[in-house]
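Asker: This is a predicted model, with the sequence first.
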Amino acid sequence: MLCQSIPLYDRDKFKADMREYSAPKLEKNYNLDRYLAMSVVQKSIRRGELGLALTSGGYLLENFPQVFWKRLQIIALEDVGLANPALVEQVIDVASDTPSLVGCGGLEKVAAFLMEKLCFSQKDRSTDDLFDVMSRDPICANNCTTLIESRENGDLYVLDGDVFGRVLSIIPPGQREIVWDSYLRRADEWMMMMEGVEFNAPASIIALSSKASRRTRSMLAPMLLALSPEFPVSVQEADDFFLPEESYKGVPTWACGMHTRVGLAGLRQYAKHSPRVGKLLKQGKTGEVSTSKVLGGLLFRMECGQLQKRVDWFLGRSLKDRATELGWGVSDECVPDLLCTMKEEWNLLNACRLSALQDYLR
């Protein structure tokens, strides 16, 4: 049974807000494809670039509506999270019930309203940072193994009271060997574990995490719950530093990350044109993923994952720093030198991505 609590947002107020809202026309950028549009809309929301969010979101809504509404829910969980849980719940509820939106002025009006709210909200990426650390940090992997072994031996394993222990305590017993998939398997089992947590968490966040698990199947939902006991009552915000960008046909280079074909093409060009990066990769590459994805993971920490109006709190900072230090497809020891080199060669990296964009959109 879904944990019951008072909703974080006022549904009647949402309807009243929609009646008063004057929506901008959703101009569409038809130079985009599905995956490039998904990248632009999410990263423009991270940066508070409403115009780009509307043009890319409008294209998705017209051509891939199910993808658009699903992506909006993930953006709320991944990039807003505990900084504005009422907005997260609102996005998840509204995006899960699009037939009812006709009475609110139509899909385009509601889509524009939610994208604007997401753009200008305070933001926090700790859910994704925590997932990265839990799935890639060897210490966390060892803790998960200990939990599995204690269950098999019939021992009582006492979890530490930190965020990693809280995540481990939520994992359903039958899923601890396969837990680090991107999507929740058998979400009902996760929901039962979340609704029975023994650590101190707000009832509203328990309900939100449970609802998000059921509707999105995203691993970020339990991360939200595990983070909640340490999220401060009052917070400060700060904009991340944004590196220089280039643009072609309305598509900025910061949209060209590892989840797009054009982004991977640009990173392959960069690897070929940078002897320094080639040498570092030869020393530290593990072969788990391609060279372009190794660089894409590092690029995410430098540029693609940066936020406007990021909430500044201790656990969030420490998780971001810890995730940045972890390599994906490259040894952790090589990460600092690779990040430093990519920053020093930023003009070359941007030129390669711009060239890839020009070839792709020609």
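Answerer: It's in.
Asker: switch to C-alpha atoms for all contacts and neighbour counts from now on
Answerer: OK.
Asker: Would you mark the buried spots in the helix or strand hosting L224?
Answerer: Per DSSP states H and E, L224 falls inside helix 220-227. For helix 220-227, the neighbour count (16 or more other Cα atoms under 10 Å) marks 220-227 as buried.
Asker: where's V235 relative to D97, distance?
Answerer: Distance, V235 to D97, by Cα to Cα, to the nearest Å: 32 Å.
Asker: quick one, helices of the stretch 151-300 of the chain?
Answerer: Counting by DSSP state H, counting those that start in this stretch, the stretch 151-300 of the chain has helices at residues 163-170, 187-195, 203-216, 220-227, 261-273, 275-284, 291-299.
Asker: Presented hereafter is structure B, for comparison with structure A:
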Amino acid sequence: MDTTDRIDPFRNALLAAANDGRQFSLPDPLHISPWVAMSLLQKSVRRGSSNLAMRSAATLMRDAPDRLWRRLGGIAYEDVGLGCLQTVGMTAAALTGKRFRRSAGGDWAVASVVIDALVKARKSRATDDLYMTLEVLPSLVQKRKKLAAESNPRLRLIALTTPCLYVRALALLFLLGTDRPGGKFPARRGEPGLAFDLLDELGVAPTTLAICREGHRKTGEALPPLLALLALENGLREGTSDDPMPPEVMMGGVPSWAFDMFTREGKIALSRLLSTNAGIAEFARAMVSKAQWVGFLGQVLFRVEGGVLTRRVGGDLSDRLHAQLMFGTLGIEPGHAVQALDLMRGDIPLLNRIRRSVIGGMQDD
């Protein structure tokens, strides 16, 4: 049975859900840029906010439909992942193409079904926690350089024999290929087929492997194969919990947390925060170089606001990966990382006032 055959049940489930008699009315789009809409869509799914997720998706459907489908694929592998492979599979099926979506009732019907499933799904960010850790964990600097220079057969052997998840994941990524614009890994041409052959050899379940192969084929991202790797060590608990949610305010119908460092408005707000005597601003000025100030604040903000989840499902490995991301990858000592996160939580109300000023100024222009 090949990948197409194993994805067919998810396509059939999507077809059934999109043709169950419901009316899929397109909600009113928002007056925001595609970048803010993408941020709002992803964070609304993380927070379980169906209305905002649908309206941001409608905005992208109007202004940048290709970005909508790509972002939905990213959300599935980044924010749901091990929490609900059924939902990830359905999202992968939605990426099949326009002809398939027409047969399922059209783009908006398919998008509505997928977004509803993503919002309601149990969520795990373990895959993205692992990826971000592999990118920047200081203790892996030499290992990244060394593995990038290894041959494909050597990478396969290392992945099959190492007891270290980080080393196995790095070997997999270098087999996959890391020569992407703006990437943080040493650039190396890969052979994705060999990477998925390795996952098969490691024992990833065929349907999981098919979901992740299809995700990589459609998005070109590294998260799908890493999800397949983590599926070997699943161990998730049954229950879920909601992360603490920092204070929010609405700005023209958009919540403050949509304006992160990857939006123009959010980056300006972080720059202005740095010019204040806020605790996190003073901390950044004292702890990292000037060139890193805005990026550092953005990373801290992601950990306390942008990456928070409702219905988070944990497990021993997932919890360790999350703790490593939170406290070990900011480029400062873990104890200082704890302090930075606490300071940012306390300064969110000030940041929201700055965001409101930035948004108001842009609307007045």
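Answerer: Here it is on my side, so go on. This structure is a prediction, so every number in the text was calculated from the model and none was measured.
Asker: Report the TM-score for the pair.
Answerer: The pair, once superposed, lands on a TM-score of 0.88 when counted by TM-score structural alignment, normalised by the length of the first structure; 359 aligned residues with a Cα RMSD of 3.1 Å.
Asker: hmm, back to that, which part of the second structure matches the helix holding L224 of the first structure?
Answerer: Mapped onto the second structure using TM-score structural alignment, helix 220-227 of the first structure spans residues 223-230.
Asker: Now that stretch on the first structure. Mean distance?
Answerer: Mean deviation of stretch 223-230 of the second structure relative to the first structure after superposition (mean Cα distance after the TM-score superposition for the first structure): 1.3 Å.
Asker: swap in stretch 344-363 of the second structure?
Answerer: Averaged over the aligned pairs, stretch 344-363 of the second structure sits 2.0 Å from the first structure after superposition, using mean Cα distance after the TM-score superposition for the first structure.
Asker: Please identify the buried residues of that stretch?
Answerer: Quick answer for stretch 344-363 of the second structure (16+ other Cα under 10 Å): 344-349, 351-352, 354-356, 358-359.
Asker: Cross-check the contact I'm expecting between M18 of the first structure and A111.
Answerer: No. In this structure, M18 of the first structure is not within contact of A111 by Cα atoms under 8 Å, at 10.7 Å.
Asker: quick one, which of those two is more surrounded?
Answerer: Using other Cα atoms under 10 Å as the criterion, M18 of the first structure and A111 rank with A111 on top: 24 against 19.
Asker: mind listing what V94 of the first structure touches?
Answerer: L101 (Cα atoms under 8 Å, 6 or more residues apart in numbering).
Asker: again, only using 6 Å
Answerer: With Cα atoms under 6 Å, 6 or more residues apart in numbering as the criterion, no residue contacts V94 of the first structure.
Asker: so which strand or helix has it?
Answerer: Element membership for V94 of the first structure (DSSP H and E) is helix 85-95.
Asker: That helix vs helix 203-216, what angle?
Answerer: Inter-element angle recorded for helix 85-95 of the first structure and helix 203-216: 30 degrees (by axes from the mean of the first three to the mean of the last three Cα atoms, to 10 degrees).
Asker: residues of helix 85-95 of the first structure that come out buried?
Answerer: For helix 85-95 of the first structure, by 16+ other Cα under 10 Å, it's 85-95.
Asker: So which elements touch the longest helix out of those in the second structure?
Answerer: As assigned by DSSP state H, the longest helix anywhere in the second structure is helix 334-364. For helix 334-364 of the second structure, the elements it packs on are helix 279-287, helix 316-328, judged by 3 or more Cα pairs under 6 Å, 6 or more residues apart in numbering; DSSP states H and E.
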